[in-house]
Every structure is written in structure tokens, then in C-alpha cells.
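Q: Sequence below, structure please.
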Amino acid sequence: MNANKQTTIDRYPTSLRLLHWVRAVIITGLLWAGWHMTGMNDEVASKFELYYPWHKSFGVLAFLLVLTQIAVRFFTPNIPQPLATLMPYEQMLSRLIQRVMYALLVIVPLMGYSMSSTFTLSDGVFFFGVNLPELLPKNDDWFVVFQLLHKVFAYTLLALIVLHIAGALKHRFYDKDPRNDVLRRML
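A: Below you'll find the model as predicted:
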């Protein structure tokens, strides 16, 4: 092997690519459902009989998927590094956005769980028919805090997702250097 030739990993492992795209679809659905259901009138039966239970179930699923993704990523030795062809600020911004997104992908569902656990009128958090234990005491004052945090962090996550997608599309279609195409690593 040539000493000057550097071995690079071009694509993420199949397991991480699959987890990424499944989670992306679920998170997109959760963001849409959360926005849609909170805008619905409380008299609409489907708001509490359909939207909230499914939102909670898929929220728990998204939480479990991101924990799985973090574990797989931690135990996978060959993860692609930021492309050397990107500008240093782009590499730094990419790392920062990715880390904050991972943090929010854990925090947002925890705030949602905390909302359901503390709300006095909540019937709990169901995970596709299984009633999960409520670890926090009922307290509507805390519910208001968790509700605000869930909303603020969810919108922050949405903004970072938009930046993430915009960055990937910029590198794929706008950059003059085709080696900057980061999207191919996830396809």
C-alpha cells in the first residue's frame, strides 16, 4: 500500500444508514402530527383518541431508535470523518449541528414523556398498547414547564433539521467540487 494513500470510509455502515432514514421519517411525522394536533380544537375526538396516543407511541419509538443509533455509532469503528474538501467552518458547523441534533433527539421525547407523566388529566404514555410507568408525580405546574420545553426544543430540532438538509443539498447541487457531496454517504 502506498504510504501517501489515505484510507477513507466513504459511506456510513448499512445499519446506521437504515436507522437514520427510518428515524428521519418518524421524526418528520412526529413534528407534523405535533404541530397539527396542538392546533386542533379540544372537542375534536381524534385529537385525544388518535393523535396523542400515536404521537406518544412513535415518540417513544424515535427515542429508542436514537439510543440504538448512538450505541451502534459508538461501537462502530469505521465512521466517515468530515470531508477534508469542506471548508474548516463547514466541518465545525457540521459536527456542532449533528451533536446538538442528537442531544435534542434524546431531550425532546424525554420532555414529552415528562409532560404526559406530570399532567393530572393524562392517562399516561402508551407504547403501542403497553402502558409505560409514570416516573414523575402528577403536577400541573411542572407539566407547563415540560410542555414549554418540549415545544421549544422540538422547534429548535426542526430548525436544525432544515439546516442539515439544506447543507446536504448545498454540497450535492451547489458546490463546484463533487467530492463535497455528503449525501452519498447516507444513501
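
Q: Please make it C-alpha for all contacts and neighbour counts, starting now.
A: Fine.

Q: Would you mark the buried spots in the helix or strand encompassing residue 96?
A: Element membership for residue 96, per DSSP states H and E: helix 88-118. Neighbour counts over helix 88-118 (16 or more other CA atoms under 10 Å) mark 94, 97, 101, 104-118 as buried.

Q: surely residue 47 meets residue 40?
A: Yes. The pair residue 47 and residue 40 qualifies as a contact (CA atoms under 8 Å) at a distance of 6.8 Å.

Q: who's more crowded, the two?
A: residue 47 (18 against 12; other CA atoms under 10 Å).

Q: Confirm that that one sits in a strand.
A: No. Counting by DSSP: H, G, I helix; E, B strand; the rest coil, residue 47 is not found in a strand; it is helix.

Q: Skip the chain neighbours and tell me the closest residue to it.
A: Once flanking residues are discounted, residue 47 sits nearest to residue 37: 5.9 Å by CA to CA, 6 or more residues apart in numbering.

Q: ok, now residue 80?
A: residue 9 (5.0 Å).

Q: and that neighbour, how far is that from residue 73?
A: With the distance defined as CA to CA, to the nearest Å, residue 9 ends up 14 Å from residue 73.

Q: quick revisit: quick check: which element contains the residue nearest to residue 47?
A: Per DSSP H and E: helix 14-38 holds residue 37.

Q: one more to line up against the first:
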Amino acid sequence: MSDTKYTAPHMMLHWLIAVLVAIQIAFAGGMEAAFDAKFEGIEIGLGWSSGAIFHAILGASIGILMVWRLGLRLTTQIPPPPEAPRLIQTVSRMTHWLFYGLLIAMPFAGAAAWFIPSQIVGTAHAIASKLLIALIILHIAGAAYHQFIAGDRSVLRRMLAR
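A: Have a look, this model is predicted:
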């Protein structure tokens, strides 16, 4: 492995999960409507038309891929963090570990909210989704900081195939 690049599996999982999370966010409304209908006593089932099954399959897929990515992260070398002030490095580390935690826990919380059913767990899942969006924005802002403000053009290249 290069000191400055992630391995191909790291990159593939990063971008695949990013795309799946973007799709999940874009189509979350279908699951929210299905969840609300369930709590109003409207029988909707897990049909494709409700969006619930799509959301559940995508969420489970993200969770499985994140467990794989965590295993890879813990068992292979990764490039060292770029030079940055200590606060920025701390925020970066926290952001990445929160990504792992949220994207592994959220499918379990979503399943529990649906199958128990639990309004409290559903609310926790919804709050976690807002936190996830904030982390995504912070992650993109961090990459932009390194690229455009700190002038460290290698940060984005670390996660790109070429």
C-alpha cells in the first residue's frame, strides 16, 4: 500500500457506501410515511410501494458494508492523517468514528423501530439521520478545507483511484 493512498477495497467501500447513503437520504420519505402509517394503524405491509422494503434493504446493506469497512480499517494500514492543527485532527478522527458507529447502529435501530414497533427508537433513528447529515457536511467541509484552504491537494487524491 502507498503511504498516501487508501487501498482499492477501502476506496470502493467508501464510494459505494457514500452513494447508498445518498440514495437512502433522498428516498427516506417513503419509509417515514410507512412508519407513520403503521403507527396510525393503517396496514401497509412491507411492500415496495410503501418504500419501506427499499429503505430496509438499503439500510441493511449499508450496515453490512460498514462492518466490512470497519474490519478492513482495523486490520489494514491506512495513510497517516494530513498535517493539520490538533483540533482539526481530533474533529476528523471523531467524525470518522461517528460515521462507523452511526452507519452500523442505524440499521439495527431502524429494524427495532419497525418490528417492535417503537416510536422512541424510531425517533432516535430519525435524530441519528440528522446527525449523519451533519457529519456528511462536516466531512465534505474538511476535504474542501484541505483542498482549497490548507493547500493539501493530496487529501482528495487519497480516496480516488488515480
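
Q: sorry, back to before: and the residue nearest to residue 80 of structure 1, what pairs with it in structure 2?
A: Using TM-score structural alignment, the partner of residue 9 of structure 1 in structure 2 is residue 3.

Q: doesn't residue 79 make contact with that match?
A: Yes. Here residue 3 of structure 2 reaches residue 79: they are 5.2 Å apart, a contact under CA under 8 Å.

Q: okay, the two: which has more neighbours?
A: residue 79 (14 against 10).

Q: dump the residue contacts of the residue positioned nearest the centre of structure 1.
A: Nearest to the mean C-alpha position of structure 1, counting by CA atoms, centre = their mean, stands residue 105 at 3.9 Å. Applying CA atoms under 8 Å, 6 or more residues apart in numbering to residue 105 of structure 1 gives the contacts 62-63, 66, 157.

Q: which one in structure 1 is aligned with residue 32 of structure 2?
A: In structure 1, residue 32 of structure 2 lands on residue 38 (TM-score structural alignment).

Q: distance of its match from residue 92 of structure 1?
A: 35 Å.

Q: what's the spacing between stretch 32-41 of structure 1 and its chain's center?
A: 19 Å (CA atoms, centre = their mean, to the nearest Å).

Q: still on that earlier bit, corresponding residue for the residue nearest to the centre of structure 1 in structure 2?
A: Correspondence of residue 105 of structure 1 to structure 2, assessed by TM-score structural alignment: residue 103.

Q: so residue 185 of structure 1 makes contact with residue 10?
A: Yes. Using CA under 8 Å, residue 185 of structure 1 is in contact with residue 10, at 6.0 Å.

Q: about what we covered before: anything in contact with each of residue 9 and residue 73 of structure 1?
A: In contact with both residue 9 of structure 1 and residue 73: residue 79, using CA under 8 Å, 6+ apart.

Q: Quick check: the match of residue 9 of structure 1 vs residue 144 of structure 2, distance?
A: 21 Å.

Q: same deal with residue 89 of structure 2?
A: Taking CA to CA, one finds residue 89 of structure 2 at 15 Å from residue 144 of structure 2.

Q: Equivalent analysis for residue 136 of structure 2, please.
A: Computed as CA to CA, the residue 136 of structure 2 to residue 144 of structure 2 distance reads 12 Å.

Q: Residue 30 of structure 1 - how many residues pack around it?
A: 21.

Q: now the closest residue to it other than its chain neighbours: how far from residue 45 of structure 1?
A: Nearest residue to residue 30 of structure 1, sequence neighbours excluded (CA to CA, 6+ apart): residue 55, at 6.2 Å. Separation of residue 55 of structure 1 from residue 45 of structure 1 (CA to CA): 15 Å.

Q: Repeat that for residue 81 of structure 1.
A: 49 Å.

Q: tell me the contacts of the counterpart of residue 158 of structure 1 in structure 2?
A: Aligned counterpart of residue 158 of structure 1 in structure 2: residue 133 (TM-score structural alignment). Taking CA under 8 Å, 6+ apart, we find residue 133 of structure 2 in contact with no residue.

Q: Could you look up the SS state of residue 133 of structure 2?
A: Criterion first, three-state DSSP; result for residue 133 of structure 2: helix.

Q: ok, back up a step: was I right to think the residue nearest to residue 80 of structure 1 contacts residue 79?
A: Yes. At 6.7 Å, residue 9 of structure 1 counts as touching residue 79 under the criterion of CA under 8 Å.
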